[in-house]
Each structure stands twice: as C-alpha cells, then as structure tokens.
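>>> Okay, predicted coordinates and the sequence, questions at the end:
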Amino acid sequence: MISLILTGHGRIASGINEAITQVFGAQADLHVVDFPDGMGTGDLEVKLAEVLAGCAGDVVFFTDLLGGSPFRIASTLAQARPGTEVIAGMNLAMFAEMLFERDDIASAAEFRQRAIEAGQGGITSLADRLASKRQRAEAVDGL
C-alpha cells in the first residue's frame, strides 16, 4: 500500500483528514503534518522527515500550494528517497478518489499521474454540470 502524507499551511492537512475520517473512517498509512502559524520551516522539515522515515515502500506527499514551504520541503525529501512523489494543489475530491485506489496502483509515479487527473476531473461548476446533462438528454432525444 502506498503511504500518503498530507501537509500544508495552517491546518488544511488536518482538515482534509478530518473530512476523510468523517466520511470514510480512519485510514491506514495516512499521515498528517500541519504547518501552523508560528512554526518554523526547520520544525516542519524535521516533522516531515520523521514521518517519511516511518513509511515503508512508496510514498506520496499531498501539499497545498506549489512553491510553498510544505511543497519545497517535501520536494527536497522526495528527491533523496526513491519511490516518493509530491503533488501540489490537493483537494478533497482528488484525495477521496485516490485514497481507495492506492492498493491497486503499483507505484507512486503512477499514483501521482492518476491523482492529478482525478483532481482536475473533480473541478466543475453547477452550470457546467447542468449544461452537460442537457446535452446528453438532447442527444438521446435526437436518436
């Protein structure tokens, strides 16, 4: 099973974990490292390194912002450990979809690719969904 590490500014990582736990229950090999106001980047690096060291096999970091401190630190750690990937721009839909696919995915690299697709696919609007539904209905009526 691919280990997952959530990290980001404030309590976004804990918030996503709380939502996942509320909907699906506690998850194995899911680790959370928040970066609250007042915590230094050195402390964040130590915590992320400790969590990563405790993971066996492939690991995927989910971070909030491309270029932010959690992303940069996770990236540095990932470059030093084969089988470790970093994703920026995590969202709940992406994470929920991928959480249950990690047993069926062979590598962190494949997981990363599929997670990005899931994240992009989960972004939509009510207007777009309704228009798509209308188009499908019109196509069926036209047959």
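All right, it came through fine.
>>> switch to C-alpha atoms for all contacts and neighbour counts from now on
Noted.
>>> And residue 130, how far from residue 140?
To residue 140, residue 130 is 15 Å away according to Cα to Cα, to the nearest Å.
>>> ok, now residue 95?
Distance of residue 95 to residue 140, computed by Cα to Cα: 33 Å.
>>> Same drill for these two, tell me which one is more crowded.
residue 95 (20 against 9; other Cα atoms under 10 Å).
>>> Quick check: which element contains the most centrally placed residue in the chain?
Nearest to the geometric centre of the chain sits residue 62, at 3.9 Å (Cα atoms, centre = their mean). Using DSSP states H and E, residue 62 falls within strand 59-63.
>>> what number of residues lie near residue 64?
Neighbour number of residue 64 under other Cα under 10 Å is 20.
>>> tell me the contacts of it?
Residues in contact with residue 64 (Cα atoms under 8 Å, 6 or more residues apart in numbering) are 7-9, 12, 70-71, 88-90.
>>> okay if I get the residues you listed as a markdown table plus distance to residue 40 and secondary structure?
Formatted as a markdown table, the contacts of residue 64 follow (distance: Cα to Cα, whole Å; DSSP: H, G, I helix; E, B strand; the rest coil):
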| residue | distance to residue 40 | secondary structure |
| --- | --- | --- |
| 7 | 14 | strand |
| 8 | 13 | strand |
| 9 | 11 | strand |
| 12 | 17 | helix |
| 70 | 11 | helix |
| 71 | 14 | helix |
| 88 | 20 | strand |
| 89 | 21 | coil |
| 90 | 22 | coil |
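>>> Nearest to residue 32 among those residues?
Looking at these and their distance to residue 32, the nearest is residue 7, at 6.1 Å (Cα to Cα).
>>> returning to what we had before: look up how far residue 23 lies from the residue nearest to the centre of the chain.
Residue 62 is 19 Å from residue 23, by Cα to Cα.
>>> try residue 83
29 Å.
>>> which one of those two has more residues nearby?
residue 83 (15 against 10).
>>> ok, that one to residue 134 distance?
44 Å.
>>> Next: residue 105.
35 Å.
>>> quick one, which of the two is more surrounded?
residue 105 (15 against 12).
>>> If we ignore the residues flanking it in sequence, what's nearest the more buried one?
Among residues not flanking residue 105 along the chain, residue 111 sits closest, at 6.2 Å (Cα to Cα, 6 or more residues apart in numbering).
>>> now for the helix or strand containing the one you found, which elements pack on it?
Element membership of residue 111 [criterion: DSSP H and E] is helix 108-121. Judged by 3 or more Cα pairs under 8 Å, 6 or more residues apart in numbering; DSSP states H and E, the packing partners of helix 108-121 are strand 59-63, strand 84-88, helix 92-99.
>>> ok, and here's another one to check against it:
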Amino acid sequence: MRDIILISHGDMAQGVKHSLEMITGKQPSVHIVSLKDDGDDKQFKQDLISTMSTISGKALIIADLLGGTPCNVALKEYVDNENVEIIAGMSLPLVVEATLNEQASTKELIGSARQSVINVKNQLEKSTQIKEQEEINLDQYAEFRGKENIVNIRIDERLIHGQVAGIWSTSLNTQRIIVINDEAAQDPLQKSSLRMAAPTSMRLSVLTIKEAVKNINSGKYGKQRLFILFKNPTDVLRFIEEGGHINRINVGNMSHKEGAREVTKSIKVTKDEEVVFKKIAEHGVDITAQLVPNDPIINFMEKLTR
C-alpha cells in the first residue's frame, strides 16, 4: 500500500481530504500536514517528519504549490529517499486518482491531472453537437436476448458524479453506463452534461424508460459490461412494470426532501418513496444500500422497515 501525504499552506490539504472522502469514503492512508497561519518552515518540517515517521513503505507527497515552503521542505528532507515521490500542484482529481489507482506512476498521475483541466463551456458546446444514432433494427441482436451483462444497477439522484464515474464504474470494469430517466433523455443540455461527466473510456447511453427496456431486452448491448443508473425509485418501478428485468439494485444517494426521513446518512426517503420501494421488493428485487464499494453492504428493506 502507498501512503499519500497532502501538504499545503493553511487548510487546503484538509479541505481536499474532506472532499476526497465525500467521494471515496474514509481513507486512513491519506495524511495531512499543513503550514499553519502563524507557522514557519521549522514548524512545518517538524510536523512533516512526525507524520512521515508513522509511515513504512512507499509514500507519495502531494504539495499545493511548486516553490512554496511545504514543497521546498519536503524536497529538502526526502530528495534522496527512493521510497518517497513528490508531486507539486495539488488538485482533487489528482488526489482521487492517486488514492484509487495505487499502481499509477507519478508521470501517469500528472498526465491524468492535466487532462482533468478543461474549458467546460467549450466542451459542453461540443457535446451538444453530437448527433444521435439513427434508429436501428434490434432484431440483429437476437442472439444476445436475455443475456445482458449487467454489473450493477444503482439509484443515485446525482446520476454520473465522482462516486459513479471515478469509483463504481472503474472498479467494476464497466464498458457502458446507461442512464435511465425520461427527463434527462429528452433534455439536450442534461445529456451533454452527462457525456462530460462520464469516463472517456466508457460508452454512454441516456435513455427514456421505454427505450431502455426495449434496447436492453433486445440484447442490443451484446456482452458489454453494463452499469445502469436510475435517478429515483419511481423510475425503477416503471422500468419493471414496462418489462425490464432487475434482480438486485443498490441505493446510493437520495437527498433530503420535505417530509423525508433518514434511512442511512446518504439516503433520505419520503412516505411515498417507501411505498415505491416496497412495491419494487414485491417484484423479487434484492435492495441494498452501499455508498462506495469498500463500505459494508446493508439490507435496505430491513433498514427501511425498522
């Protein structure tokens, strides 16, 4: 295991770690050393050495600023230590990648971080210009009917975001993400935003419920590893009632709404949604709750009915 030490002026390192753990869950191998407001290079050096003394094996130091005191002190102390790598230019995408991909070299991490800096408005404009595929004859996929390779089905009202794009889909070797939501499928701006959020290595389909049932049941996606995303339980129930097949579903994120109660820290449901979940379960669907893959799997219906 590679330990990661985030070093910065002030509270930047603390903030980045907090944001990281909102996406990935707790990361005990990520440490923080800060140059305090009233501190100096001596204070920082003492704190850095103290933290490094608790680490054995490989370490990656990520500094906020090239040429700043934290970076300079780290370089001076560990330039000759072959077990310690040092990168300057801290960003959340860089830290997420370093945390999730322990095998990535410093060169690969820096390249990935550079690719994460884009002109979002320009990229959105390009995405809206992508033409939709023409209607195709689904009969040609008959050999794959009933053999869809679904690696996960998840309810997440944020749809494609850090946990889905950076953790779930990659950990499951996903080849195609399918977002099933009528509103998103009929809104060019939402579809473009989802394209931007999806990993570039994966295909993306944004479909209405009827389209999704038709395409998946036809075998259109062959042997592709499919990650299916729903925005809410109502869409899941409609998908089932339209003829879609679901054996198991993972509930990830449902935010607070008026009248909702907390089932888990990330899941709040209303009375109406409780009824919908019970109807889904009546169809023989195993419903679990799990925010990120390294969290324990919770029996959602047991939690819901307590």
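Ah, there it is. These figures come from a predicted structure and were not determined experimentally.
>>> Can you give me the TM-score here?
TM-score of the superposed chains, computed with TM-score structural alignment, normalised by the length of structure 1, equals 0.84; 134 aligned residues with a Cα RMSD of 1.9 Å.
>>> how far apart are the strand holding residue 62 of structure 1 and its match in structure 2?
In the superposition with structure 2, the average deviation recorded for strand 59-63 of structure 1 is 0.6 Å (mean Cα distance after the TM-score superposition for structure 1).
>>> any residues touching that strand, and which ones?
Contacts of strand 59-63 of structure 1 (Cα under 8 Å, 6+ apart): 2-8, 52, 70-71, 74, 83-90, 108, 111-112.
>>> repeat that with 6 Å
The contact list for strand 59-63 of structure 1, computed with Cα atoms under 6 Å, 6 or more residues apart in numbering, reads 2-8, 71, 84-88, 90.
>>> and of those residues, the nearest to residue 30 of structure 1?
Looking across the contacts of strand 59-63 of structure 1 and measuring by Cα to Cα, the closest to residue 30 of structure 1 is residue 4, at 4.9 Å.
>>> what helix or strand is that closest one on?
strand 3-9.
>>> Which other helices and strands does that strand contact?
For strand 3-9 of structure 1, the contact count by 3 or more Cα pairs under 6 Å, 6 or more residues apart in numbering; DSSP states H and E identifies strand 30-35, strand 59-63 as packing neighbours.
>>> Kindly calculate the angle that the longest one makes with strand 59-63.
Taking axes from the mean of the first three to the mean of the last three Cα atoms, to 10 degrees, one finds strand 30-35 of structure 1 and strand 59-63 inclined to each other by 40 degrees.
>>> Tell me which helix or strand comes right after strand 30-35 of structure 1.
Criterion used, DSSP H and E; the element after strand 30-35 of structure 1 is helix 41-53.
>>> nearest spatial neighbour of residue 78 of structure 1, skipping sequence neighbours?
residue 84 (5.1 Å).
>>> and that neighbour, what does it touch?
Per Cα under 6 Å, 6+ apart, neighbours of residue 84 of structure 1: 58-60, 78.
>>> Apply 8 Å and report the result again.
58-61, 78, 108-109.
>>> which of these does structure 2 keep?
Mapped onto structure 2 and checked by both residues aligned by TM-score structural alignment, their matches' Cα atoms under 8 Å, the contacts of residue 84 of structure 1 keep the contacts 58-61, 78.
>>> Next, format those residues as JSON lines and append neighbour count and distance to residue 29 of structure 1.
Compiled in JSON lines, those are given as follows (neighbours: other Cα atoms under 10 Å; distance: Cα to Cα, whole Å):
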{"residue": "58", "neighbour count": "19", "distance to residue 29 of structure 1": "11"}
{"residue": "59", "neighbour count": "26", "distance to residue 29 of structure 1": "9"}
{"residue": "60", "neighbour count": "24", "distance to residue 29 of structure 1": "11"}
{"residue": "61", "neighbour count": "27", "distance to residue 29 of structure 1": "12"}
{"residue": "78", "neighbour count": "19", "distance to residue 29 of structure 1": "17"}
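>>> any idea which of the residues you listed is closest to residue 99 of structure 1?
Nearest member of these to residue 99 of structure 1, counting by Cα to Cα, is residue 60, at 11.1 Å.
>>> Against residue 79 of structure 1, how distant is the closest one?
Residue 60 of structure 1 is 12 Å from residue 79 of structure 1, by Cα to Cα.
>>> Please report how far residue 123 of structure 1 lies from residue 17 of structure 1.
In terms of Cα to Cα, residue 123 of structure 1 sits 20 Å off from residue 17 of structure 1.
>>> Which of those two has more residues huddled nearby?
Set residue 123 of structure 1 next to residue 17 and count neighbours by other Cα under 10 Å: residue 17 wins out with 22 against 10.
>>> That one and residue 32 touch, don't they?
Yes - the criterion here is Cα atoms under 8 Å, and residue 17 of structure 1 meets it with residue 32 at 7.3 Å.
>>> hey, which helix is longest across structure 1?
When structure 1 is parsed with DSSP state H, its longest helix is helix 126-141.
>>> picking up where we left off before, including distance to residue 37 of structure 1, could the helices and strands packed on helix 108-121 of structure 1 go into a markdown table?
Below are those laid out as a markdown table (distance: least, Cα to Cα, whole Å):
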| stretch | distance to residue 37 of structure 1 |
| --- | --- |
| strand 59-63 | 16 |
| strand 84-88 | 20 |
| helix 92-99 | 22 |
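>>> Now do the same contact list for residue 21 of structure 1.
Neighbours of residue 21 of structure 1 in contact, by Cα under 8 Å, 6+ apart: residue 27.
>>> at 6 Å what do you get?
Residue 21 of structure 1 neighbours (Cα under 6 Å, 6+ apart): none.
>>> Now residue 298 of structure 2. Nearest residue, chain neighbours left out?
Closest to residue 298 of structure 2 by Cα to Cα, 6+ apart is residue 289, at 5.0 Å.
>>> Near the one you found, how many other residues are there?
Other residues close to residue 289 of structure 2 by other Cα under 10 Å number 24.
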